[in-house]
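Student: Here is my input; please provide its structure:
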Amino acid sequence: MFKKLLKWSSEQHSHLPWRENRSLYLTLVSEIMLQQTTVQTVVNHIDRFLKKYPTLKSLAQSNEEEVCIAWKGLGYYRRARNLLSAAQDIQLNYGGKIPTDIDTLKSIKGIGDYTANAIIGIGAGKRALAVDANLERVIARIYAIDIEKGVKLQKEIYKRFYNGEILKELTDNNSRELNEAFMDLGRVICQARKADCVLCPVKRSCLSFKEGLVESIPKVVEKKKVKHELKLLRIIVKKKGNILGYIKSEKEWLQGQIEVPTFVISSTDELLTQYPALPKNFKNDLFRDALGFKSTITKYKIDNLVYEISESEFKKYFKSIKNFEFFKNDSEKVNFSTVSLKALSKIK
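Tutor: This is a model prediction of the structure:
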């Protein structure tokens, strides 16, 4: 049933760096990177990361700040912290050897259902199904599983798989290749908004294609998205080559990263607590010539204004605000947030 799919995947996508010289460690790193990130973005960054951390032991001996710096460009830094936690747990409790059974893997801090199945099915090449968003969509369409996209659908796919109702063709002999082929198919041809069924190598076996259900499977319930407008002032204070900033806490966006002093000028979200309000004594006309740029995060469209002042001016206007300190202006050694680096680039 899947011979054409395997041939297509091998011819088109076998060059991806994490598919060459496959190992359990490379699978752990690449699969966590690939969550919520495009393949091309991971291609652009994985070699640099592996050069710094070529082994699980070298990663386990690092710290959160260094790992997040090496992760720059990949976004969603919680994944970097999860990867570090997993490496440290494996190094400490399993002698640096990555387990290959599902229950043990899922007990490791930083490894969830998907990553555990990916390590087994792709890294170890044992029979397992790594159900990411692509596999969820592809499998649902092939077998016309008409269930709402999300946890319920994933559970149904796993249930049918382990009960032997679907994917009987997936064995220890082809688990790695078939999981990767499904991922390729979902990424390139069987996309969420556009399925190119004419080019699909499995269309003759696809029940959704035969029954004209491709556009309605998986079932998607549209949730109303609330967008908020947020205007921030990002202040640059320099001192002997150092930059004033603060470390983001666990309850804040971009946890653990360094951000320049940031204040809310205006917001359509009255419940926003991520940044303090701009002090009233710091009037708008003081930064009327501020440079700006746009950014987004979660449900916020952000208008960022960037303004440079001296240390004495900062103390004058923001004397009641604590927890700021000076950091070396070196993005290779200091984990500045991407938006802070962009703000710094606006100041000549």
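Student: hey, let's count contacts and neighbours off CA atoms from now on
Tutor: Noted.
Student: list the buried ones in stretch 329-343?
Tutor: Under the neighbour-count criterion of 16 or more other CA atoms under 10 Å, stretch 329-343 has 329, 334-341, 343 buried.
Student: wait, what's in contact with Val43?
Tutor: Neighbouring residues of Val43 by CA atoms under 8 Å, 6 or more residues apart in numbering: 16-17.
Student: Let's see that with 10 Å instead.
Tutor: Val43 is in contact with 16-18, 30, 33-34, counting by CA atoms under 10 Å, 6 or more residues apart in numbering.
Student: again, but for Arg137
Tutor: Contacts of Arg137 (CA under 10 Å, 6+ apart): 131, 144-145, 149-150, 153-154, 182-183, 185-186, 190-192, 214, 217-219.
Student: One more sequence to fold, the one below, so I can look at both together:
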Amino acid sequence: MFKKLLEWSKDAYIDLPWRRDRTVYKTLVSEIMLQQTTVGTVQNHFERFLKIYPDVHALSKTSEEEICVAWKGLGYYRRARNLRKAAIDIVENYDGKIPGNYEDLITITGVGEYTANAILSIGQNKNALAIDANIERVVSRIYGIQGKKGPKLQKLLKKKFEEGEFREINKCGGREINEALMDLGRIYCQARSANCLGCPVKKKCIAGNAKDPLEYPEIPVKKIAKTYELELLRIIVNENNSILGYKKSDDEWLAGQVECPTFILKSEDKNLMQYPHLDKKLSYKKLKKYKTAITKYKITNYILELSTQEFKDRFSGKFRKYKLTDKLNISTATTKALAKLS
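Tutor: Predicted coordinates for the structure are as follows:
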């Protein structure tokens, strides 16, 4: 079935930095980066990150703060910390060699089912199907399986595909078919549009020959998430190239990052516990401000600039001075506040 797809893929091959001079380590790094982040964003950061951490040994020796600084711009910093833990696992338990079987891979911190299959198929060219959103959609349409997107559908697609198509493509391995399906999903078989006329597998695609290919797979109706307006006070104490702040704990937003003293001025969500409420009256509406957002909160940030003594006289809390260097893992909100003042 996929002979034409593989032929098309050779001509339409998308050149990406993690596809050049392949190593299994590059696959591990790129797949963790690509979780919840667009290809374009990862392209802008991948090679820079690899210069800092060229192999699993270098990655295992870094600190949490250092890897989060190197991760800046990619967001979702928990992935960076998990990638570091994965490197430590691989060095300590597998002599620095990324395993070549699913059972071992799935035990490594930060490596879930998809990433394990991606390492096997894309990184090691073994017969496995790494079902991301593109492949889930494409394979569902090819076979005309109209189940709801999610784990049950993915399990069904994986079983059907591996029982049938991998028998036909043993000669080329899993890498070509996985990347061909991913590229097909990006170019022709998109979530909101399907260019079936140009598709190389149209003749045997059940959804492509149906009335509306966009009906495959069934997309669960999402409940409209409630959003909350939130007003925060960001206090900047910046003296002698040092900033007053605190390190976010594991149960807080942006764990591990350094943030300036922050207080809740006004919140529609009365249960929000991420910051302390300001316990004194403050005329803040004329302060400089900027907008941010995180999870379900739309945030207006007001900036109050104080000297060290002024802060001590008016506020309390467990804060310390941090030297402003390139290695400081400072939160984006704090960076924006500093930029706004300058």
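Student: Drop the TM-score for these two in here.
Tutor: TM-score of the superposed chains, computed with TM-score structural alignment, normalised by the length of structure 2, equals 0.95; 341 aligned residues with a CA RMSD of 1.6 Å.
Student: ok, which stretches of the stretch 151-300 of structure 1 are strands?
Tutor: 228-236, 238-239, 242-247, 258-259, 262-267, 291-297, 300-308 (DSSP state E, counting those that start in this stretch).
Student: of all these, which lies closest to Ile111 of structure 1?
Tutor: Set against Ile111 of structure 1 and scored by CA to CA, the strands of the stretch 151-300 of structure 1 come closest in strand 291-297, at 24.9 Å.
Student: from the contacts of Arg137 of structure 1, which ones fall inside helices?
Tutor: Using DSSP state H, the subset of the contacts of Arg137 of structure 1 located in helices is 153-154, 182-183, 185-186.
Student: Of these, keep whichever come out buried.
Tutor: Among those, the ones that count as buried by 16+ other CA under 10 Å are 153-154, 182-183, 185-186.
Student: Could you work out the most separated pair of these?
Tutor: Applying CA to CA across those, the maximum distance is between Leu153 and Leu185, 18.6 Å.
Student: pretty sure Arg320 of structure 2 is in contact with Lys312, am I right?
Tutor: No: using CA atoms under 10 Å as the test, Arg320 of structure 2 is too far from Lys312 to be in contact (11.6 Å).
Student: how much space between Cys199 of structure 2 and Lys160 of structure 2?
Tutor: Distance, Cys199 of structure 2 to Lys160 of structure 2, by CA to CA, to the nearest Å: 21 Å.
Student: For structure 2, just list every one of the helices.
Tutor: Ranges of helices within structure 2 are 3-12, 24-34, 39-52, 56-60, 64-70, 78-94, 102-105, 113-118, 133-143, 151-168, 174-187, 308-314, 332-341, based on DSSP H.
Student: closest to Ile264 of structure 2 out of the ones you listed?
Tutor: Of all the helices of structure 2, helix 332-341 sits nearest to Ile264 of structure 2, with 14.2 Å by CA to CA.
Student: circling back: save the strands of the stretch 151-300 of structure 1 as TSV, and put in distance to Tyr76 of structure 1 and mean neighbour count too.
Tutor: Output for the strands of the stretch 151-300 of structure 1, formatted as TSV (distance: least, CA to CA, whole Å; neighbours: other CA atoms under 10 Å):
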stretch	distance to Tyr76 of structure 1	mean neighbour count
strand 228-236	20	21
strand 238-239	28	15
strand 242-247	17	20
strand 258-259	15	23
strand 262-267	20	18
strand 291-297	11	13
strand 300-308	16	20
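Student: could those strands go into a markdown table alongside distance to Cys68 of structure 1?
Tutor: Formatted as a markdown table, the strands of the stretch 151-300 of structure 1 follow (distance: least, CA to CA, whole Å):
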| stretch | distance to Cys68 of structure 1 |
| --- | --- |
| strand 228-236 | 22 |
| strand 238-239 | 24 |
| strand 242-247 | 13 |
| strand 258-259 | 11 |
| strand 262-267 | 21 |
| strand 291-297 | 18 |
| strand 300-308 | 23 |
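Student: of all those strands, which lies closest to Pro54 of structure 1?
Tutor: Going by CA to CA, the one of the strands of the stretch 151-300 of structure 1 nearest Pro54 of structure 1 is strand 258-259, 26.1 Å.
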